[in-house]
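Asker: here you go, sequence then predicted model.
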Amino acid sequence: MAPRVLISDKLSDAAVQIFKDRGIEVDFQPDLGKDKDKLAEVIGNYDGLAIRSATKVTPTILEKATRLKVIGRAGIGVDNVDKDAASKKGVIVMNTPFGNMITTAEHAIALMFAVARQIPEASASTHAGKWEKNAFMGVELTGKTLGVIGAGNIGGIVCDRARGLKMKVVAYDPFLSQDKADQMGVEKVENLDDLLKRADFITLHVPLTDQTRNILSKENLAKTKKGVRIINCARGGLVDEQALADLLKSGHVAGAAFDVFSVEPATENPLFNLPNVVCTPHLGAATTEAQENVALQVAEQMSNYLLDGAVENALNMPSMTAEEAKVMGPWVTLAGHLGNFIGQMTDEPIKAINILYDGSVSTMNLAALNCGVVAGIMKKANPDVNMVSAPVVAKERGIKISTTNQDKSGAFDGYIKVTVVTDKRERSIAGTVFSDGKPRFIQIKGINIDAEVGAHMLYTTNEDMPGIIGTLGKTLGENGVNIANFTLGRSTRGGEAIALLYVDEAVPAPVLKKLEDTGMFRQVKPLAFDVV
């Protein structure tokens, strides 16, 4: 059945056509996002939801989204999506961070010019028939110091444009390396205070997080250079708007230009109606080119995920390109099977999960593979868990996850080994992918095996001795259970031995009891795997 996507905000016809051309059933209802009750009523019918900013994806909406796999936001900000609730639900949240970078950066530069030369006030005065040439004394940008808070994608473009205007640029960004700063031609400062005391203009280009919220607080605003001008085209909530208004009134801050506000739509705000404050209604991405770009980009990303498993620009899961998905698909499947095996075998609380990647697999997207392993382990506790929600569930339970990768060290071109640690024991399993693309279990508890993975399996442990194969075959055969594949392994002659059987259907409980009653087995464990 073809995936179904709901578009609940305004998207271009070209974006709608992308879904159709890819064979995805699309329902275009551009005003539905404004009606949360109606959206909650129908969301359960869709695999994907494409939105802009009008649709609010709340926990209530997500609770009704029984088959939803992906939410695509045409734009950068996803404040209108409850990402934690989406992650717990196993829904990928994507945005389009590159489609409106130029547009937003240009708007920041435009606002900087506007506040430097008081263009809006001068325009309004002139339209009113006044000729107040001496009332609007501006300042040049050339030679001034621009402080850029956040030198990522958009901030980096602003830095480039500012250098073209012959401004001196200082950047504060904990993730900006010195080499990158040198390439950009900007001065990297190690602390925010240094930027605040030096900048003639300050522009913000960071997301709204717990770390950046109120980054220009009352205390930090007081540290700024007298006569500073502040521009915010990033997110509302980064600046204490009341404190800024007070400093504008006192004359410490010479001007401000804001495109975003702590509460939107902003019908009232401390910055409104103050002299030399330029305000626009969140127009950072509002150009024809940007709106088209982000719409097309989100349609492509959602289609690639729903059809090929590619994860691009996701905010709650490691990204994986379509090419990676094709190569890694069997390894992701193996990771899930290894986790699922060990999860079904472990009854006590898990303290840690250690994952070893050896050989060719060690160069792949390990973050995505980790998600596969953890999802497999968590399935026993929560059958609805997936690669998105599993890390959240593990974190909530206080499980520590560690990863090791190493060069080829064994007989296989590559393999994955998973070990879980509990208060009582450690338990491990390893697997690989053969040239036929099928996952195999190759080691359990340090004992080498070669087992194909089936939907229904039976795992037994025993002391190595004659009669085990006969007992298993006879008991299962007499009870109508057909064996598709039979794998044995032992540590040493007479030592611990294991058997892993791939059977055509689940072994009934009475048959398991008969095997246990023979007294030949230390453990008899039925296993189930999601095998396509």
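Answerer: Right, received. Where do you want to start? Numbering: from 1, shown residues only.

Asker: CA only for contacts and neighbour counts going forward, please
Answerer: OK.

Asker: for the helix or strand where Val16 lies, packing partners?
Answerer: Using DSSP states H and E, Val16 maps to helix 13-21. Secondary-structure packing of helix 13-21 (3 or more C-alpha pairs under 8 Å, 6 or more residues apart in numbering; DSSP states H and E): strand 25-28, helix 288-308.

Asker: buried ones in it?
Answerer: Buried residues in helix 13-21, counting neighbours by 16 or more other C-alpha atoms under 10 Å, are found at Ala15, Val16, Ile18, Phe19.

Asker: likewise for stretch 402-415?
Answerer: Asn405, Lys408, Gly414, Tyr415.

Asker: between these, which is nearest Arg67?
Answerer: Checking these against Arg67 by C-alpha to C-alpha gives Tyr415 as the nearest, at 33.0 Å.

Asker: this is the other structure I want to compare:
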Amino acid sequence: MKAGEWAKGEFLGTELNNKTLGVVGFGRVGQEVAKRLGHLGMDIVTFDPYISEERASQFGAELVDELDECLAAADFVTIHTPLTPETENMIGEEELAQLEGGYVVNCARGGIVDEPALAEAVEDGVLKGAALDVFGEEPLDPDSPLLDVEDIIVTPHLGASTEAAQENVATSTADQVVAAFNEEPVANALNAPSIDRATFEQVQPYLDLADTAGRIAVQLFDKHMSTVEVAYAGDIADQDVEYVTASALKGVFEPSDMQVNAVNAPQIAKERGIDVTESKTSSAEDYQSLITVTVSDGEDSVSVCGTRFGGEESRIVRIDGHRIEAVPHGHMLVVRNKDEPGTIGFIGTALGESDINIAGMFNGRRTIGGEALSVYNLDERPPAELLETLNADDRIIETTYVALGDE
């Protein structure tokens, strides 16, 4: 128009009304996006292993079990997950093919979408377009294939670059400093307990243990959880454990929400429609104190039980009733297998052939010849091909990689 042209026939838009929006990651931001675009007449389908069906339905969204199912149903996909080992390159060539004829929007974190695969998919017409505000490497490399595709919009990570956003950040910071001085809860504190100092010193040794048990439990549970139970046994049951429970929730949500902490974790549980319960008992069997974190969907569940040895070292001593004594750190491989001769040897050989070193191994079983469970501490993450090799053996029931991120 400014050049004096009336090129009306050269532009044709796409309506959102009656289209389907796929939301990958249904935390606070994903829910807000669904709320707004639902009002524009879009159908909402979401994939998030850490959200309950009830919570999704509150926003008019259909919760699906698999990422491919979400992509196949969607006309537009918007991503709202943190970048974790679980989500890195989560959307690649095969996943993009499920979204044939659709659009991808990523304003979450770079590295979640395979950028070369996305560029190729748009250029080849598999997708109609994409819009990215975040990238695997920032600033974006001038040689990035994303810059060569006409139907890909790129912006330099400026999602929060508005006058209102900058003003809100400053105001929020000031409000939280005032709250801290007034000894009130600080909503986004990273390390400020909302309990008195004396109580904090009593429970502080158990905070990391509860966090770790929560992280392991949620990674072993492959369904949409609706409840989290934290059970205390022994000496710890005599303490004020509210902050310990919050630390367990932090561990549960950490794989899906990079901004979670022990202060805001209970609120995140509330936002996601997840019921949280505590229980206490004075009996802790052979241990001074035990903490058990159980995640459930109302039918199936996974329980992880931990303790402190010598008041210093954390140990996972039970997973779903299997007695073990695992050191929780770094890269962990949890294997459920038939209790048959040679099975552990087969697992060790497979790891060795993949050049994966075993730093520690812990095995437990309930009955002879029944189901056994082994935990392997590894020096690096096992490749997908190795897990496929293990799972192809009839003696292996299930393998799960657990990332604790503290190596």
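Answerer: Structure received. Just so we're clear, the structure is a prediction, and the values are computed from it rather than from any experiment.

Asker: quick one on the thing from earlier: which part of structure 2 matches the helix holding Val16 of structure 1?
Answerer: Counting by TM-score structural alignment, helix 13-21 of structure 1 pairs with no residue of structure 2.

Asker: what does stretch 188-197 of structure 1 give?
Answerer: Aligned using TM-score structural alignment, stretch 188-197 of structure 1 spans no residues in structure 2.

Asker: straight-line length of that stretch, end to end?
Answerer: 14 Å (C-alpha to C-alpha, to the nearest Å).

Asker: gap between that stretch and the chain center?
Answerer: 30 Å (C-alpha atoms, centre = their mean, to the nearest Å).

Asker: check the mean deviation of stretch 205-220 of structure 2 from structure 1.
Answerer: Stretch 205-220 of structure 2 differs from its equivalent in structure 1 by a mean of 0.8 Å after superposition (mean C-alpha distance after the TM-score superposition for structure 1).

Asker: contacts for the top helix by length along structure 2, please.
Answerer: If you go by DSSP state H, structure 2 has its longest helix at helix 197-220. Residues outside helix 197-220 of structure 2 that contact it (C-alpha atoms under 8 Å, 6 or more residues apart in numbering) are 193, 236, 239-241, 243-245, 247-255, 291-295, 302-308, 311-312, 314-316, 328, 400-402, 404.

Asker: buried residues of that helix, list them for me.
Answerer: By neighbour count on 16+ other C-alpha under 10 Å, the buried set for helix 197-220 of structure 2 is 200, 203, 205-207, 209-220.

Asker: how about stretch 429-438 of structure 1?
Answerer: Under the neighbour-count criterion of 16+ other C-alpha under 10 Å, stretch 429-438 of structure 1 has Ile429, Ala430, Gly431, Thr432, Val433 buried.

Asker: which residues of structure 2 does stretch 349-366 of structure 1 align to?
Answerer: Under TM-score structural alignment, the match for stretch 349-366 of structure 1 is residues 224-241.

Asker: got a list of contacts for the matching stretch?
Answerer: Here stretch 224-241 of structure 2 makes contact (C-alpha under 8 Å, 6+ apart) with 48-53, 65, 199, 202-203, 245, 248-249, 273-284, 287-298.

Asker: if you set the cut-off to 6 Å instead, what comes out?
Answerer: For stretch 224-241 of structure 2, contacts defined as C-alpha atoms under 6 Å, 6 or more residues apart in numbering pick out 49-52, 274-284, 288-297.

Asker: for Asn377 of structure 2, what is the corresponding residue in structure 1?
Answerer: So, by TM-score structural alignment, Asn377 of structure 2 is matched to Tyr502.

Asker: likewise Ser301 of structure 2?
Answerer: Aligned counterpart of Ser301 of structure 2 in structure 1: Glu426 (TM-score structural alignment).
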